[in-house]
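> got a predicted model here, sequence first, then my questions.
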Amino acid sequence: MALNGAALTLMGGRRRGGANNFFGDLQSLGLDTGLVRCVDAGAAESYPGTGQTWADLSPAGNDLYLGSSSGADAADQAFTGTAGEVGPDTYFSSDGGDYFVEAAAVMTDWHKNNGLFSVAALIYYTGSNTIIVSSQGSVSQGVRLAIVSGILRLQCYNGSGLALDAQHPGTPTPNAWNFVAVGEDEAAETCRLCLNGANSSVAGTYTSPSASNPAIAMGAVGALNNGFLLAPAGTRFARLAMWDGVALSAADLSAIYAKQAELFTTLP
């Protein structure tokens, strides 16, 4: 099936793989294996301009809710732009009290020994501390990809403290769109962080908590999963992809960045 020259696949009633949306980018790169969430604010299939659901474009169907639940509340992110117009002018933004929660959990085991996962996102960074995705809550156990003190970090908390604080040596650009990504393979003790196309490979080991520890019930975007440490006012979210059981390579992360830079032309 074709629409405006974009190849599409109908799966489970949801349109997939538009050439210009984020999922289409990942498909074209052959990076849709293991994908458990792919959302794009500019794709009408992902967000039609109204409603409480930021819909997953991947076959997994793991949506996000605007705000703290499936119902409208004060934590709802604001949609800006025109539905169906992909690019830097269509996004969700925070007023300092907003975030997204998972409609279906995908980060349940990422904090455990042998964690294996990847995340890629396009965010507008204000220059202040920003949680990008997190499974960590009040129990102080979980993982989070965040910019803290001007540094892109993958952090893992094991319930007793910080078990991993992997850091990218570069500096995110404030008041601008930034591409941030991670590929974590705990068993191989490797964490690949990508910031605006620049890759850094650092030690990524955290042997506790063990693989038998309880799973995390739910994750969040733009905050901890209990609504704490909310992204500051002015933060924007345009695209987010998450993989479970896959640690993307440096070449993979660079390829995703290059695709995004074609559309988000102000990326550093």
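Noted; the coordinates are in hand. Numbering: from 1, shown residues only.

> please count neighbours and contacts with C-alpha atoms only from this point.
Noted.

> how about Ala255, secondary structure?
What DSSP: H, G, I helix; E, B strand; the rest coil gives for Ala255 is helix.

> could you measure from it over to Arg153?
Per C-alpha to C-alpha, to the nearest Å, Ala255 is found 21 Å from Arg153.

> comparing the two, which shows the higher neighbour count?
Ranked by neighbour count (other C-alpha atoms under 10 Å), Ala255 and Arg153 place Arg153 first, with 23 against 17.

> contacting residues for that one?
Contacts for Arg153 (C-alpha atoms under 8 Å, 6 or more residues apart in numbering) come out as 145-147, 165-168, 193.

> ok, 6 Å please
Taking C-alpha atoms under 6 Å, 6 or more residues apart in numbering as the contact definition, Arg153 lies against 145-147, 166-167.

> what residues of the strand or helix carrying Gln260 count as buried?
Gln260 belongs to helix 250-263 when assigned by DSSP states H and E. By 16 or more other C-alpha atoms under 10 Å, the buried positions in helix 250-263 come out as 250, 252-258, 260-261.

> what about versus this one:
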Amino acid sequence: MNGKRIKVNDFKFKYGQETIFINVFGAFKYKKNNNKYVIYSYDNSKLYYGSLFIRDNELVIMLSKNDGENLINKFLDDILTGNSDSDFEVISLDKIISAQIIDEGVINKKIDINKLDELTIPKKKASEVVNENKKKKRISISGIFFALFIVVVVAFFFFNPEVIVGKDKNYVCDREYNHNVLYVFVKEEVKLTFSGKGKIKNSVVTNNYIFNSDSRYNKFKNNGEFYKYMNEGDTYKFIDEEKTYRVMSNIKDLREYFSSEDEDSILEYYNEKNYKCKKIEKE
């Protein structure tokens, strides 16, 4: 079999255009003048021919004045009848991977193109097709399992970031003292969260001002004196039954507030301020 299905290398190719193939039924050289010819079809509904020039691994097909349909028809008859003519030298298409068609002619001779296809174009054996399908199936199944594996891994690290960056560390630092201006008892609590790498992530401060006199508590509350003891962005709450004014602060600019983001430096800062810090475990 001297035929082959070959991709058309169209330099006018446009994006979105379907790739075109041709069924090349044979290529030959006419020994008397060394002219080369090729016979092919796009969809086995019509036959075409042209003069042939081979450049690297590509067929370049064109027409010239010397193209003779008689030679083409004689070569076709030889293929269909199984004869051979010493004037024709069959050109191997084994290394050909593409074809460039500059110009072409139509073969008007009535030919059974399907028979020509059967005689010249190698067909894959049923076992080869089955093996290819099995290979594609294996690749497809492997691809699915690989994709699922990637999804599972990504999901695992998304929901368990501590595997990569380490588990967060949490501390509570507190202290108690008597306020020299308000003459109240103050309980301060600072909750600190550090990353697994020892960098500050969050800090929440809660101050409880506990009064021992109803009159002083009500005056502080009703006259708006409490505004002096809170900052912008803080939230507050009055607990009347305990005569307590509670202020809660969430420190946003941690670096500016602490002048450091390291765990050791921040804990040292609170220890120097007479806070008692302890590490707590969160489930």
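That came through, no problem. These figures come from a predicted structure and were not determined experimentally.

> TM-score for these two?
Here the TM-score for the pair of chains, by TM-score structural alignment, normalised by the length of structure 1, is 0.19; 81 aligned residues with a C-alpha RMSD of 5.7 Å.

> what about Asn208 of structure 2, how many residues nearby?
22.

> list the contacts for it?
Per C-alpha under 6 Å, 6+ apart, neighbours of Asn208 of structure 2: 186-187, 245-246.

> so which of these comes closest to Gly105 of structure 2?
Nearest to Gly105 of structure 2 among the contacts of Asn208 of structure 2: Arg246, at 95.7 Å, using C-alpha to C-alpha.

> among the contacts of Arg153 of structure 1, which are in strands?
Within these, residues falling in strands by DSSP state E are 145-147, 166-167.

> out of those, who's the most crowded?
Leu145 (26 neighbours).

> determine which two of the contacts of Asn208 of structure 2 are furthest apart.
The most widely separated members of the contacts of Asn208 of structure 2, counting by C-alpha to C-alpha, are Lys187 and Tyr245 (10.6 Å).

> quick one, which of these two is more surrounded?
Per other C-alpha under 10 Å, whichever of Lys187 of structure 2 and Tyr245 has more neighbours is Tyr245, with 21 against 16.

> look up how far Asn178 of structure 2 lies from that one.
14 Å.

> now render the buried residues of helix 250-263 of structure 1 as CSV, adding distance to Ala176 of structure 1.
Conversion of these to CSV gives the following (distance: C-alpha to C-alpha, whole Å):
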residue, distance to Ala176 of structure 1
Ala250, 23
Asp252, 23
Leu253, 20
Ser254, 19
Ala255, 21
Ile256, 18
Tyr257, 15
Ala258, 17
Gln260, 14
Ala261, 13
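
> now, among those, which is nearest to Ala2 of structure 1?
Gln260 (22.5 Å).

> show me the contacts for the closest one.
For Gln260 of structure 1, counting by C-alpha under 6 Å, 6+ apart, there are no contacting residues.

> what do you get for Asn170 of structure 2?
With C-alpha under 6 Å, 6+ apart, Asn170 of structure 2 has these contacts: 192-193, 279-280.

> surely Ser93 of structure 1 and Thr80 touch.
No: using C-alpha atoms under 6 Å, Ser93 of structure 1 is not in contact with Thr80; the gap is 7.4 Å.

> these two: which has the busier surroundings?
Shown here are Ser93 of structure 1 and Thr80; by other C-alpha under 10 Å, Ser93 has more neighbours (24 against 15).

> would you check how far apart the closest residue to that one other than its chain neighbours and Gln27 of structure 1 are?
Closest residue in space to Ser93 of structure 1, ignoring its immediate chain neighbours: Arg236 at 4.3 Å, by C-alpha to C-alpha, 6 or more residues apart in numbering. Using C-alpha to C-alpha, Arg236 of structure 1 is found at 24 Å from Gln27 of structure 1.

> neighbour-wise, which of these two wins?
Arg236 (27 against 16).

> quick one: that one from Ala203 of structure 1, how far?
From Arg236 of structure 1 over to Ala203 of structure 1 (counting by C-alpha to C-alpha), the distance is 30 Å.

> could you point out which element follows the lengthiest helix in structure 2?
Criterion DSSP state H: the longest helix present in structure 2 is helix 126-159. Where DSSP H and E defines the elements, the next helix or strand beyond helix 126-159 of structure 2 is helix 162-165.

> still on that earlier bit, ok, and the most crowded of the contacts of Asn170 of structure 2?
Leu192 (21 neighbours).

> doesn't it lie inside a helix?
No: judged by three-state DSSP, Leu192 of structure 2 forms no part of a helix; its state is strand.

> so it makes contact with Tyr171?
Yes: with contact defined as C-alpha under 6 Å, Leu192 of structure 2 reaches Tyr171; the gap is 5.1 Å.

> show me where structure 2 has strands.
4-8, 21-30, 35-41, 48-55, 58-62, 88-90, 98-101, 105-106, 169-178, 185-194, 200-210, 235-239, 244-250, 276-280.

> so where do the strands sit in the stretch 151-268 of structure 1?
151-158, 162-167, 176-185, 190-195, 198-203, 220-221, 236-244 (DSSP state E, counting those that start in this stretch).

> need the contact partners of the last one.
Looking back up the chat, that one is strand 236-244 of structure 1. Residues contacting strand 236-244 of structure 1 (C-alpha under 6 Å, 6+ apart): 34-41, 91-93, 117-124.

> can you flag which of those belong to strands?
Reading strands off those with DSSP E, I get 35-40, 91-93, 117-124.

> among the residues you listed, name the buried ones.
35-40, 91-93, 117-124.

> can you report how many residues neighbour the residue nearest to Asn208 of structure 2 when sequence neighbours are not counted?
Excluding the flanking residues, the one nearest Asn208 of structure 2 by C-alpha to C-alpha, 6+ apart is Arg246, at 4.5 Å. Number of residues near Arg246 of structure 2 (other C-alpha under 10 Å) recorded here: 20.

> now do the contacts for Arg246 of structure 2.
207-208, 236-237.

> let's see it at 8 Å
206-209, 236-239.

> from these, list just the buried residues.
Buried among the contacts of Arg246 of structure 2 (16+ other C-alpha under 10 Å): 206-209, 236, 238.
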